[in-house]
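*Asks:* fold the following for me, if possible:
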Amino acid sequence: MCLRFKFSETVRERLSIFTGVLQLLLALFGLTLICFSIYMKVRIESKMLLLENYGSGTLPYFLISVGCLMFVIHSFGTKISFDCASVETRQRFRNVFVCFFVTLCVLSLIVMAAGCMCFAHRGIIQDSLHQGLYTALKMYKNDQGIKTAVDRLQLNFRCCGSKTYSDWFHVSWVSNKYLNTEHEDVIKNLRDGELITDSVPFSCCSVLSPRPCIHNHVNNSKFHKHYSDVTLYKHGCTSVLGDYFSDTVLTPAANTVFVTFGIELLVIILFRHLQTSIISAWEEGDDAGPGDAFCIDGCSILCCDGGDPNRYLRKRDRDAELAEDYDTEDGGGGAGKLGGSAGGEDSQGGGKDSPERKKEDKNSKGKEKQKKSDKKNNGKCKNKKKDSPKSAKRGSKKPSPKSKGGFRGKARGKR
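*Replies:* Below you'll find the model as predicted:
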């Protein structure tokens, strides 16, 4: 992540094409994810009779939204990547590089959340299946639709009950209109007017059993000779159906989404290197020249001829030259304007001898005199600064003792 590379224009062109192909594949995967989410919703809703307190549209709608985002964003990214392969067409996207890079980062986080949601959804489905199947067992004798769904489920998936076949021992699954309520055996097993026995529906019979299926009085060995093991499916339908949803829908979707997340990270890294190389070459002043490519700016690990520390100095000098050229162009234009205005004033004022012209000459002469006086004053100040205290001491002469005595002798003679 902290490596810094030097990409030439040829490398940038190939990197742009490769990144564009990856983004095109991700855009197509977005459409595939939309179709797969619709299939998931149909498959889950086909078992809605056996699911309780479950929102069948939560996961599919979320995956459909992710697929739409991937298709739109990566379609636009494909256009950007292929246009970046040419110096002439990449200039139009220079201002959207950073915004698109941030969008890719946000999209990768959404894709990762979709993969985690697929893995975590198995537990939600199993809880809903357990509650729904136990309710379906209670409604088995009264609702023909639920009876058909439960029998088909146990036959097709080779399971029995919700968690085990003994779940049927705690519910009344035979309607009273099909019972002889006057029979002794029936009367013994009535609980609050409902028959509770150790029997299960025929759909629980295992096809792998070597003997005829025993689904009535399963726990009573007195009724069955040489009865050592049950002839029923021992696995509950909750775990079997949960494994089915997990193996055929959720796990493939989660694995595919996480692979897509890995490709998303690769696209982000490649696009970041492409972006920084293009911007670096532009800052160097040559869009087709080499440029530094990196993920994180300011890294100290260099690779393949790292960044030039003088590029910002060259950029500053280039900007200064452009500013000077701009100033000279403005100055020449201003001089021309002043000349034109002066010519217009001369023509309007009557030439050199006009009173306005004389006033301007006097003002210009006064300014020149003022400049000369300022120069003289500056020269004097400099001369004064040159006279140091040492030179002043050297220039001053002290009276010698002889001269002092001479003055004193003259004074005594006068006295």
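
*Asks:* from now on I want contacts and neighbour counts done on CA atoms only, so please keep to that.
*Replies:* Will do.

*Asks:* show me where the stretch 51-200 of the chain has its strands.
*Replies:* Using DSSP state E, counting those that start in this stretch, the strands of the stretch 51-200 of the chain run over 190-191, 194-195.

*Asks:* any idea which of the ones you listed gets closest to Arg12?
*Replies:* Closest of the strands of the stretch 51-200 of the chain to Arg12 is strand 194-195, at 78.7 Å (criterion: C-alpha to C-alpha).

*Asks:* residue contacts, the residue nearest the centre of the chain?
*Replies:* The residue lying closest to the centre of the chain (C-alpha atoms, centre = their mean) is Cys105, at 1.2 Å. By C-alpha atoms under 8 Å, 6 or more residues apart in numbering, Cys105 lies in contact with Ile268.

*Asks:* show me what contacts the closest residue to Pro290 other than its chain neighbours?
*Replies:* Distance criterion C-alpha to C-alpha, 6 or more residues apart in numbering; nearest residue to Pro290, sequence neighbours excluded, is Ser8 at 4.3 Å. Shown in contact with Ser8 (C-alpha under 8 Å, 6+ apart): 288-291.

*Asks:* before we go on, could you also do this sequence so I can check it against the first one:
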Amino acid sequence: MVVGKMKFTFQKRVKLAQGLWMLSWLATVGGAITFTLGCFLKTELRRRGEVMDNTDIHCVPNTLMIVGLASMGGNYFASRICQDALDAGRFPRWKTYMKPFFGCSIFFTTLMLISIILSYIMKGSLETSLKIGLKNGIRFYKDTDIPGRCFQKQTIDRLQMEFHCCGNTDYRDWFEVQWISNRYLDFSSKEVKDRIRSNVDGRYLVDGVPFSCCNPSSPRPCIQYKITNDSAHYNYEHETEELNLFIHGCREALVNYFMGLMNTIGAVVLSVFLIQCSVLSSVRLLQTSMEAVAGQENVEIDTEGYLLEKALKETIMEYVDPVMKLLLLNQVGSSEDKAEAGAATS
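*Replies:* The predicted model follows:
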């Protein structure tokens, strides 16, 4: 059963070829934009790599970069086809390349759709990665003299100031870790000794936060020590002093930032995907409508074009079967090699 059959006059074929030429170059630009967006997202993720626990989320920018490059190459090829589309003598030379072209284009267009879906569903993985990464970042904040952790303090401070956040979930996360290095503690002080003794792990815990948690919008000088002790500060109630510190956690801020970024990228790539689908459909209609002109002296005859010569399932199997046969041959060849090697050993 033929799918998407359409009748074409010579004038319609001319308009289709001209429109496809413009559309293919538009899709080429779209591929370049997709590649650029993938590079930008990759750079942003690498910038925050110190507060992320795994690299699973990098599959989104990696996929975008691959499909962007493939889109540029495939659409350049489509533009060349358009140039020979109305020449009955030159167009048949593309016949041997059309099946591989459609196979590769469909594969990378499907991959583009997968990258769009991934950009919307990776929130859970991103949140888990940031939760563990930020927890470790806060825990190693004080280790400025340990190789591999020297810049952790700088990273966390810059992050909190840039995103107006504090801690992992909120500022109370700093109460649970010793974020002041022992080298800056006076162990002859009774207060320091009492705090260390009162903790089962021997850590110096305080109800305070680093300076980077201070909100510059606060009308009063920042209170970053004895935050929960209302009597330690004049005219102060920590439960109502919302402007004193950034109240949002950095995990929430980073998740919102990256998801907003990926959702925007997903919307742009979706537009490119729709253009790419239009290019593939147009190339297919142009190819099939020109097949009837091959060998004809009168190129201005009416022809028919279609998207699929057979049903969708049969068309898919037509592309899949050669791949499966090739894989089976490779498996049989490797089995025979192993058998020969075993026989030679015995």
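
*Asks:* quick check: TM-score for this pair?
*Replies:* The TM-score (TM-score structural alignment, normalised by the length of structure 2) is 0.77; 298 aligned residues with a C-alpha RMSD of 2.7 Å.

*Asks:* out of the contacts of Ser8 of structure 1, the closest to Ser203 of structure 1 would be?
*Replies:* Gly291 (71.8 Å).

*Asks:* per the alignment, name the residue of structure 2 opposite that closest one.
*Replies:* In structure 2, the residue equivalent to Gly291 of structure 1 is Thr303, according to TM-score structural alignment.

*Asks:* go on, Lys315 of structure 1?
*Replies:* Using TM-score structural alignment, Lys315 of structure 1 lacks an equivalent in structure 2.

*Asks:* Lys315 of structure 1 touches Trp282, doesn't it?
*Replies:* No: applying C-alpha atoms under 8 Å, one finds Lys315 of structure 1 not in contact with Trp282, separated by 9.9 Å.

*Asks:* who's more crowded, the two?
*Replies:* Set Lys315 of structure 1 next to Trp282 and count neighbours by other C-alpha atoms under 10 Å: Trp282 wins out with 18 against 15.

*Asks:* residue contacts, the more buried one?
*Replies:* Contact analysis of Trp282 of structure 1 by C-alpha under 8 Å, 6+ apart lists nothing.

*Asks:* where does it sit: helix, strand or coil?
*Replies:* Of the three states, Trp282 of structure 1 takes helix according to DSSP: H, G, I helix; E, B strand; the rest coil.

*Asks:* how much space separates it from Asn95 of structure 1?
*Replies:* To Asn95 of structure 1, Trp282 of structure 1 is 13 Å away according to C-alpha to C-alpha, to the nearest Å.

*Asks:* picking up where we left off before, nearest to Ala320 of structure 1, out of the strands of the stretch 51-200 of structure 1?
*Replies:* Using C-alpha to C-alpha, the nearest of these to Ala320 of structure 1 is strand 194-195, at 97.8 Å.

*Asks:* which stretch of structure 2 lines up against the closest one?
*Replies:* On the basis of TM-score structural alignment, strand 194-195 of structure 1 is assigned to residues 203-204 in structure 2.

*Asks:* which residues of the stretch 201-350 of structure 1 fall in helices?
*Replies:* Taking DSSP state H, counting those that start in this stretch as the criterion, the stretch 201-350 of structure 1 carries its helices at 237-245, 251-284, 311-349.

*Asks:* got these as JSON lines, with distance to Lys41 of structure 1 columns?
*Replies:* Listed next are the helices of the stretch 201-350 of structure 1 as JSON lines, based on distance: least, C-alpha to C-alpha, whole Å:
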{"stretch": "helix 237-245", "distance to Lys41 of structure 1": "11"}
{"stretch": "helix 251-284", "distance to Lys41 of structure 1": "13"}
{"stretch": "helix 311-349", "distance to Lys41 of structure 1": "57"}
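
*Asks:* so what corresponds to Asp157 of structure 2 in structure 1?
*Replies:* Checking TM-score structural alignment: Asp157 of structure 2 goes with Asp151.
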